[in-house]
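Student: this one's sequence-less:
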């Protein structure tokens, strides 16, 4: 009952605006503009295909909370390393970067990933603020090929760095300092499990900090603290906005789907919210490329009153086990790995020693700088999307359709809710 009353309070200002607009003789109700062209479908996109498979493996761990990562960065780094692999190692990397319709992109994975990275880089500062770094670290390895380094930097924005001589603790500190710089000084990224880089090891590392700039600003009342019903019930700050958005309700699967555009239309945030308060296990079982594509295709421009928590989702992930589960097995074995295209010298067996990933996704109220130029929207009986419980989130590049970020919000820190009865 309390949640229902809160939802009614949120929608009340919208209804009042409707009433005043309908009584005005100088302004007639606006008809929502035609929706922009839909981004390319997730079907056939290798960043979505890899992202969903990796997400399912990561979330199979019952201790996983507030997971977020960049499928595009993981895929592009693996694509760069795969270009320097041969034999069975190369085949396993290439298999990771396939989609159910892989015949359509056979031999084009590198070009598609490079195009997506360029598109995201061009949108930075317009649709979002982004800090990102990707690197391959080598540990006491044979000389790395200049051709490999140049190709990796040019196409995949993957730098080459060396780990200094030292033990695993010193290796981890160097990697952590690099990630902190890549996240623009973000504090609080937890230390990873111990990294044991043997001689000849290659360690892939990605770091991303993302903050979207909404097409229309979310209003924020500093005293507006509501309850987020996650793993624990906590009081958090909620942001509210009424507008028209691509939206769909899947009644059978009890999920709301909304895409909230970012400024300039170059990227969008997709939200999957269960109808009721529950953990995400049921919804996660539904996640396939086909199902996601159907949901997104069925979205229609709808009047919507949205409430989102102000949040910062962060993850620090070691992807060796998940990638091994998905079929990348030889790369970690010194006797089986074949990265002959990475080194100019055959002496010293190169192998993959780790794939490390730091990511941060911030949900804030800020919109793009030219929001004032937008006309007011006249809403007709808005539906309610009240995200006060766990949800799944995607950020996609609208030009290429690539999946920049994927994550789940399970819990928010805040003052614990106490039962006063």
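Tutor: Okay, I see it. The model shown is predicted, which means the values in this text are computed figures rather than measured ones.
Student: C-alpha from now on. contacts and neighbour counts both.
Tutor: Noted.
Student: At which residues are the strands of the stretch 101-250 of the chain located?
Tutor: Ranges of strands in the stretch 101-250 of the chain, per DSSP state E, counting those that start in this stretch, are 128-139, 159-162, 201-212, 225-229, 233-250.
Student: Could you count how many residues lie near residue 231?
Tutor: 14 (other CA atoms under 10 Å).
Student: wait, isn't it in contact with residue 411?
Tutor: Yes - using CA atoms under 8 Å, residue 231 is in contact with residue 411, at 5.6 Å.
Student: Please name the spatially closest residue to residue 314 (chain neighbours excluded).
Tutor: residue 360 (4.3 Å; CA to CA, 6 or more residues apart in numbering).
Student: how much space is there between that neighbour and residue 343?
Tutor: 33 Å (CA to CA, to the nearest Å).
Student: Show me which of these two is the more surrounded one.
Tutor: Higher neighbour count among residue 360 and residue 343: residue 360, with 25 against 21, using other CA under 10 Å.
Student: Okay, one more to line up with it:
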């Protein structure tokens, strides 16, 4: 299945006016007006510079990063050694997927429970050459119960006021089931409270068309009602005992300072097919690192108020992402992100990105099976005894794990960006020109969770000529 792509875009930020610090849950200290008199004719004082946002924890030890990287690599694995990735423009939410699997795990037993938990295991810290001691130390200090880590990340996301100011986000998670065997009310309430997974009964009847219509309508509502939600390509049967996990997330970030774009001046994007697309540009101060050994540029583009950030991984040269896909590991990602935290990481950079909307519909049964989740799909081996106390609970089995996601990259800045002072940019800034495929990571900076992970292999636009 080839996910669709429309031309749009995403947003970013690192610093924040003091009046908006409440977006990070930070209370502003009141200004003591009696300590100093201001002449009536004097211009109003500029707000004091905000403190730098707290840096997020290392991804090592975070289950959203662990399951995200495993699933990404399983999805992107080529069908044969000589072929390219089996998915184009892949994007999904590791946080929502991990929470959905965690919710299902709370009702599972035996081998089914073990296999679900293995998917969410975080790698043990190591002293491999690709990871620094500081990364390992952070991971060891932050290791904890994975259920609480995931639930805590969701609670942080839900209670933040950043949605609408730092980014626009729509999301939903559900567990669909047939009427019989019935899902226990206590289990349904537990997974909703812990992981935000809402139990949804399936329509009566086994019609494939009716089932797909219900799932499509749910995904459209979960994504905030956008047009053009990609249809499911998988064949799904909703027989007695079938459970369907579904999650949907749409994300558009808002930059601290607006990018410039001329929609009439389209440039070439050297992807799977060469296309002409709008490119947005901005020179500013960003966290940037060049891994010369692996020939990868890493840049972090913060969103308004530092609430979240977009991390981009761009090969030095024009190439398909197959090499970079194989290169990714938890330790290497942690090392790159740790480099961005370094004192020398902040630098002047000229950033150019395609205006695009990476939209993807995924059926994850094959990928999760390849990662070791085997018993859950067969009613003869599945153990979901904690989901239902019905005598027919042995009929319960996992029919599908479905995921809809959209990551919009656009030039828009947040409200209030016009009041920021200009940055001091070097005359010869670093160049980050993303005119060829790259990997995108959206990180929630409060919890450190991996909110979105995706790859832009192809930008929709006027075709030039074939392929890499």
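Tutor: Looks like it arrived, so ask away. No experiment lies behind these values; they were computed from the predicted model shown.
Student: Please state their TM-score.
Tutor: Taking TM-score structural alignment, normalised by the length of structure 1 as the basis, the two superposed chains have a TM-score of 0.89; 388 aligned residues with a CA RMSD of 1.9 Å.
Student: so how far is the longest helix seen in structure 1 off the chain centroid?
Tutor: The residue-count maximum for a helix in structure 1 (DSSP state H) belongs to helix 2-22. Its chain's C-alpha centre and that of helix 2-22 of structure 1 lie 32 Å apart, by CA atoms, centre = their mean, to the nearest Å.
Student: in that helix, what's buried?
Tutor: For helix 2-22 of structure 1, burial by neighbour count (16 or more other CA atoms under 10 Å) applies to 7, 10, 11, 14, 15, 18, 21.
Student: Kindly report the same for stretch 148-166 of structure 2.
Tutor: Buried, per 16+ other CA under 10 Å, within stretch 148-166 of structure 2: 149-155, 157, 161-163, 165-166.
Student: Mind picking the two most distant members of these?
Tutor: 149 and 165 (25.1 Å; CA to CA).
Student: number of nearby residues for residue 433 of structure 2?
Tutor: 16.
Student: Contact partners for it?
Tutor: 350, 351, 352, 353 (CA atoms under 8 Å, 6 or more residues apart in numbering).
Student: What residue in structure 1 is paired with it?
Tutor: In structure 1, residue 433 of structure 2 lines up with residue 386, judged by TM-score structural alignment.
Student: now residue 286 of structure 2
Tutor: Using TM-score structural alignment, residue 286 of structure 2 pairs with residue 245 in structure 1.
Student: Double-check its match against residue 260; I have them as touching.
Tutor: Yes - using CA under 8 Å, residue 245 of structure 1 makes contact with residue 260 at a distance of 6.3 Å.
Student: so the alignment partner in structure 2 of residue 98 of structure 1, which of the three states?
Tutor: Using TM-score structural alignment, the partner of residue 98 of structure 1 in structure 2 is residue 121. Put simply, residue 121 of structure 2 is coil when judged by DSSP: H, G, I helix; E, B strand; the rest coil.
Student: Report the separation between residue 121 of structure 2 and residue 253 of structure 2.
Tutor: From residue 121 of structure 2 to residue 253 of structure 2 the distance is 29 Å (CA to CA).
Student: What distance do you get for residue 337 of structure 1 to residue 152 of structure 1?
Tutor: In terms of CA to CA, residue 337 of structure 1 sits 19 Å off from residue 152 of structure 1.
Student: again with residue 96 of structure 1
Tutor: Where residue 152 of structure 1 is concerned, residue 96 of structure 1 sits at a distance of 18 Å (CA to CA).
Student: Which one's more surrounded, the two?
Tutor: residue 152 (23 against 20).
Student: residue contacts, the equivalent of the more buried one over in structure 2?
Tutor: Matched by TM-score structural alignment, residue 152 of structure 1 corresponds to residue 191 in structure 2. By CA under 8 Å, 6+ apart, the contact set of residue 191 of structure 2 is 103, 104, 106, 197, 198.
Student: Which one of these is nearest to residue 366 of structure 2?
Tutor: Ranked by distance to residue 366 of structure 2 (CA to CA), these are led by residue 104 at 17.7 Å.
Student: That closest one matches what in structure 1?
Tutor: Aligned partner of residue 104 of structure 2 by TM-score structural alignment: residue 81.
Student: any idea how far that match lies from residue 295 of structure 1?
Tutor: 34 Å.
Student: okay, those two: which has more neighbours?
Tutor: residue 81 (23 against 18).
Student: Which helix or which strand is home to that one?
Tutor: Assigned by DSSP states H and E, residue 81 of structure 1 belongs to helix 71-83.
Student: for that helix, packing partners?
Tutor: helix 46-59, helix 87-96, helix 109-123, strand 128-139, helix 146-156, strand 201-212, strand 403-409 (3 or more CA pairs under 8 Å, 6 or more residues apart in numbering; DSSP states H and E).
Student: ok and the first one relative to helix 87-96, angle-wise?
Tutor: With axes from the mean of the first three to the mean of the last three CA atoms, to 10 degrees as the criterion, the two stretches helix 46-59 of structure 1 and helix 87-96 enclose an angle of 100 degrees.
Student: Quick one: the residues in structure 2 that helix 46-59 of structure 1 pairs up with.
Tutor: Residue span in structure 2 matched to helix 46-59 of structure 1, by TM-score structural alignment: 63-76.
Student: dump the residue contacts of the counterpart of residue 353 of structure 1 in structure 2.
Tutor: Taking TM-score structural alignment, the alignment pairs residue 353 of structure 1 with residue 399 from structure 2. Neighbour list for residue 399 of structure 2: 236, 237, 238, 242, 243, 244, 377 [criterion: CA under 8 Å, 6+ apart].
Student: Of the residues you listed, which is the nearest to residue 446 of structure 2?
Tutor: residue 244 (30.5 Å).
Student: Tell me which residue of structure 1 lines up with that closest one.
Tutor: Checking with TM-score structural alignment, residue 244 of structure 2 has residue 203 as its match.
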